[in-house]
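Q: prediction below, plus the sequence it came from.
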Amino acid sequence: MKKRKVLAMLLAFAMTFSLAACGSSGGNDDQANSDANTESGSDEDAIPDNEITGDPSAKDAFVVWAWNTDFTTLQDLLVEKYPDLKDRLVFVNCGGSSYYQDKIDALLDDPSNELYPDMMLLEVGYVQKYVQSDYLMSLKDLGITDADTADQFSYNIELGSDKDGVQKASFWQATPGCIQIRADLAEKYLGTTDQAELEKTFSSWDSILEAARKVNDASGGKVKLFSGYDDLKYIFLNGARTVGWYDDNDVIQMDPAMEEYMEYSKTLYDEDLTFNTTMWGTDWAALKDGDGEKSEACIAFAGCPWYTYWSLTDTWDKNTILVDAPVQFYWGGTGLAATAKCADTDVAAEIIKSCTCDKDFMTSIYEANGDFVNNQKAISDIVANNLKGASTFSLYGDQNIPEFFSTRGQNVDVSLVTAEDMTINETLFPAAVTAYATGESDMDTAIKDFKAAVHDTYSYLKVE
């Protein structure tokens, strides 16, 4: 990517997330809610102060930036392994995903600032923004080799690499997607809790639509298959696309699969087959615990390892069946990267190598916080030895969470990911989907308005 384009992209992100921060109700520290944070809004006065642990003024301070507290578990494990880090690590929690890029971008050109990040945590939605820039060091410059990363899922290596294949960010989590089914409601309205039969039901969009109609009719509209068409967006966005958001000439384009999603959403809306909720809303959350009689409920949610462990409620404990979506997709994940002016590259290498390459250390991460780690040998050991993570959540019958996801991460395709994905996927495209699904716009107008919004946000992307 040319430097001109990188600079324009950074400016566009700064403007976008300044606006997001000015209108957000405040960031939620949970990873599960980071997607919602990027879309929420508040007054500028509500932008939270950074929460800082450690002494950034110390001569040997090593500063790590994040938007929530997920890193603290890793930090505890790192201090056990490297006791000298206890008084050196400075952890900056910016207070929410909405504010992260805006805050950190202001520091990246100011290495003299005591809060300049030596290491950054990066979400998949914007990891490419930084990977394609000069702000990060390569793993090889840190002494981390291809042999060290050989057991990582290949899609995560690609996500953390620039256009020349140079890896700069390294992930400790893998996040292959699935569909999570509530067993008691599936038995009542779909007539089975057999995983193989449910796999057939969710194997195509046509069969899912047929099941949605069946559930809606049988329950008198009290139970829906999915809570809203919004619940399907990551399956399409992170799995069904075959064309990127813009071509090699920076011309904005629309993937036929995205038009299919828009049409599918309209069908669900027109036939009243969902409750038309938006993910992370209170009405969306309430549907997880409905009984389908006195209160509304839905049978299925799109998911991934962290969602299954931490975002399903007690109603779903020992009552959840995992199946594949019509296409393999991914959802979320967090990478680690050392900045170009990192004060101590040896420490950066220790942290990244331990958290994202070391099988035994990554197994300890799983045991400490339940993360489905980005190391295939570690996952194999976890499955073979039936190791327990921090979460006590378990599935229906004899399904096992790490075992289910162990093979799904091998088929994830991230070749179309761009630096602009978070804003387009979380805000601009969903607005177009809703406009068309609800009848506010016809298809041509919705797509035209979408392309105009993308251009307005990223002026270097063109409309033709």
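A: Sure thing, it's come through.

Q: contacts, neighbours, all on C-alpha from now
A: Will do.

Q: can you give me the helices in the stretch 251-400 of the chain?
A: 256-270, 282-286, 305-310, 345-356, 359-369, 376-384 (DSSP state H, counting those that start in this stretch).

Q: out of these, which is closest to Gln167?
A: Gln167 lies closest to helix 345-356 among these, at 12.2 Å (CA to CA).

Q: tell me the buried residues in the closest one?
A: Thr345, Val347, Ala348, Ala349, Glu350, Ile351, Ile352, Lys353, Ser354, Cys355, Thr356 (16 or more other CA atoms under 10 Å).

Q: tell me what angle that helix forms with helix 359-369.
A: 70 degrees (axes from the mean of the first three to the mean of the last three CA atoms, to 10 degrees).

Q: what's in contact with helix 345-356?
A: 74, 78, 118-119, 139, 142-144, 148-149, 152, 170-172, 336-338, 342, 361-362, 365, 374-375 (CA atoms under 8 Å, 6 or more residues apart in numbering).

Q: taking those residues one by one, which sit in strands?
A: Met119, Ser170, Phe171, Leu336, Ala337, Ala338 (DSSP state E).

Q: between those residues, which is nearest Gly290?
A: Phe171 (35.8 Å).

Q: show me what contacts the closest residue to the closest one other than its chain neighbours?
A: Residue nearest to Phe171 in three dimensions, not counting chain neighbours: Gly335, with 3.9 Å by CA to CA, 6 or more residues apart in numbering. Contact partners of Gly335, counting by CA under 8 Å, 6+ apart, are Leu121, Leu122, Glu123, Val124, Val127, Gly160, Ala169, Ser170, Phe171, Trp172, Gln173.

Q: below is an additional structure, to be compared with the one above:
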Amino acid sequence: MKKWIGLLLTFTLILSVTACGGAKQDNNEAIGEVEIGVPTENKGETLVVWTFTDELKGMIENHYLKDNPDLPYKVEVVVVPNDQYQNKLDPVLASGKSAPDVFALEAGYVKKYVDSPFTADLASIGFDRDNIDTLPYVLDVATDTNGVLKGSSWQATPGAFFYRRSLALEYLGTEDPEEVQALVSDFDKFYETAMTISEKSDGKVKMISSLGDLVQVFYAAREEGWVVDNKFVVDPKITELMEMGRKLESNKLTNQSEQWTEQWFASISGNDVFGYFLPTWGLHYVLKTSAENADTGVSTSGDWGMIQGPSSYFWGGTWLAMREGSEMEAAAADLIEYLTLDEAFLKTWAEETGDVLSNEAVVNEIKDGFSEPFLDGQNHYAAFAEMATKVDASILTGSDKDIQDLFTEQLTAYSKGEKERDAAMEDFISSVKNQFPNLEY
């Protein structure tokens, strides 16, 4: 027991130091010459995969195993609920006992594991980032502060602004995506358009449902991340976000709902909210599934348009990593390569699910063949493909989720007039100091 606790404490300490990230850099420049290795032969009989999503389990069972029916080893997929995932993953990685060979990581905490010693260098098992067609931002997310590639993903999750065409036509005089984009092409224009919609609708139509809808966009627009060279940083965009929040809330330009609540979802099928900031998966799993009004049976499907909005951003995503010390290197390499680089599989997956891929070669091959009825025939895939090339993920750190949770509390308090900005900022910085005492301030 004491040995296990010691290992866990060591693991936690390493993550707390390394996950806070470093200066913003071009990882392609940081890498330099990389020696591409060959995975060692398998020493076990079972490849163990951990995931927080059933999606990966389905990909493996319905595609990988069917395409590889004669594997000389078993593939065991363990699905752990996301709210329990890190708590269960951390101790087994620290101890090395009952640990997965391959494990999935989501955007909210991928850097925590990438910047730890428990994820393997994928170049050592044959991945050459200079000779694959994966989007640069997707590779950057899974590259550690030393320029070592530690993960790979099949998908890209650029974000967009989805708006109601009928409301745009009624209050802005146009529903055309290019013309609506011009009205929200930066944050100042976004606010002006919000005011216009509110005034012309007598306050009945809000620009967005929740203040939380904006945060991903502002975070992505920053020049610097929360932590640079172990120093805590508040980028000017954070102050701008606070002021935008105050203006939107004080002028009643949001529906004052919280994300993922019943009220927030209800406006997707109503007529009281102009638009939503959502990424690729938001189209299929949020908007489409909530478009029909439960009381009237009327659907807003076909009445939506999709544009970039004020700034490029991404939201979410799943990366696959191999555990350092795995005895199933060859099997792990084969699985990760198949799911994230195999063009035949990726094309099938995209056509089957509509998932936007990280592989630019396949995306360019298929992107012009999409027409989305939910968006009145708009080609969402081609639009997302263009948006993905503009995403910059170089400022991400392993501390982002925890710091942003602390910030959201103060953003809400200031936006609703419960605190003044200086007090809210002081409380925010104080809470970060308590949780991350090893940072410089």
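A: Noted; the coordinates are in hand. This structure is a prediction, so every number in the text was calculated from the model and none was measured.

Q: quick one: TM-score?
A: For these two chains in superposition, a TM-score of 0.85 is obtained (TM-score structural alignment, normalised by the length of the second structure); 400 aligned residues with a CA RMSD of 2.3 Å.

Q: who's in contact with the aligned residue in the first structure for Ser312 of the second structure?
A: Aligned by TM-score structural alignment, Ser312 of the second structure pairs with Gln328 of the first structure. Contact analysis of Gln328 of the first structure by CA under 8 Å, 6+ apart lists Pro176, Gly177, Cys178, Ile235, Gly239, Ala240, Arg408, Asn411, Val412.

Q: distance of Gln328 of the first structure from Met119 of the first structure?
A: Distance from Gln328 of the first structure to Met119 of the first structure, counting by CA to CA, to the nearest Å: 31 Å.

Q: thinking again about what came up before, possible to save the helices of the stretch 251-400 of the first structure as JSON lines with distance to Ser97 of the first structure?
A: What follows is the helices of the stretch 251-400 of the first structure, written out as JSON lines (distance: least, CA to CA, whole Å):
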{"stretch": "helix 256-270", "distance to Ser97 of the first structure": "26"}
{"stretch": "helix 282-286", "distance to Ser97 of the first structure": "19"}
{"stretch": "helix 305-310", "distance to Ser97 of the first structure": "17"}
{"stretch": "helix 345-356", "distance to Ser97 of the first structure": "21"}
{"stretch": "helix 359-369", "distance to Ser97 of the first structure": "20"}
{"stretch": "helix 376-384", "distance to Ser97 of the first structure": "28"}
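
Q: how near is the residue nearest to Ser116 of the second structure when sequence neighbours are not counted to Asp213 of the second structure?
A: Distance criterion CA to CA, 6+ apart; nearest residue to Ser116 of the second structure, sequence neighbours excluded, is Leu15 at 5.9 Å. Distance of Leu15 of the second structure to Asp213 of the second structure, computed by CA to CA: 29 Å.

Q: list the buried residues of stretch 154-163 of the first structure.
A: Judged by neighbour count (16+ other CA under 10 Å), stretch 154-163 of the first structure contains these buried residues: Ser154, Tyr155, Asn156, Ile157, Glu158, Leu159, Gly160, Ser161, Asp162.

Q: please enumerate the strands of the first structure.
A: For the first structure, the strands defined by DSSP E occupy 51-53, 62-66, 89-93, 119-123, 170-171, 178-182, 223-226, 297-303, 320-323, 334-338.

Q: possible to save those strands as JSON lines with distance to Ile382 of the first structure?
A: Below are these laid out as JSON lines (distance: least, CA to CA, whole Å):
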{"stretch": "strand 51-53", "distance to Ile382 of the first structure": "32"}
{"stretch": "strand 62-66", "distance to Ile382 of the first structure": "28"}
{"stretch": "strand 89-93", "distance to Ile382 of the first structure": "29"}
{"stretch": "strand 119-123", "distance to Ile382 of the first structure": "25"}
{"stretch": "strand 170-171", "distance to Ile382 of the first structure": "18"}
{"stretch": "strand 178-182", "distance to Ile382 of the first structure": "20"}
{"stretch": "strand 223-226", "distance to Ile382 of the first structure": "32"}
{"stretch": "strand 297-303", "distance to Ile382 of the first structure": "21"}
{"stretch": "strand 320-323", "distance to Ile382 of the first structure": "18"}
{"stretch": "strand 334-338", "distance to Ile382 of the first structure": "21"}
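
Q: which one of those strands lies nearest to Ser133 of the first structure?
A: Of all the strands of the first structure, strand 334-338 comes closest under CA to CA, at 12.3 Å.

Q: can you give the distance from the closest one to the centre of its chain?
A: What separates the centre of strand 334-338 of the first structure from the centre of its chain is 14 Å, taken as CA atoms, centre = their mean, to the nearest Å.

Q: how much does that strand stray from the second structure?
A: By mean CA distance after the TM-score superposition for the first structure, the fitted strand 334-338 of the first structure averages 0.5 Å away from its aligned residues in the second structure.
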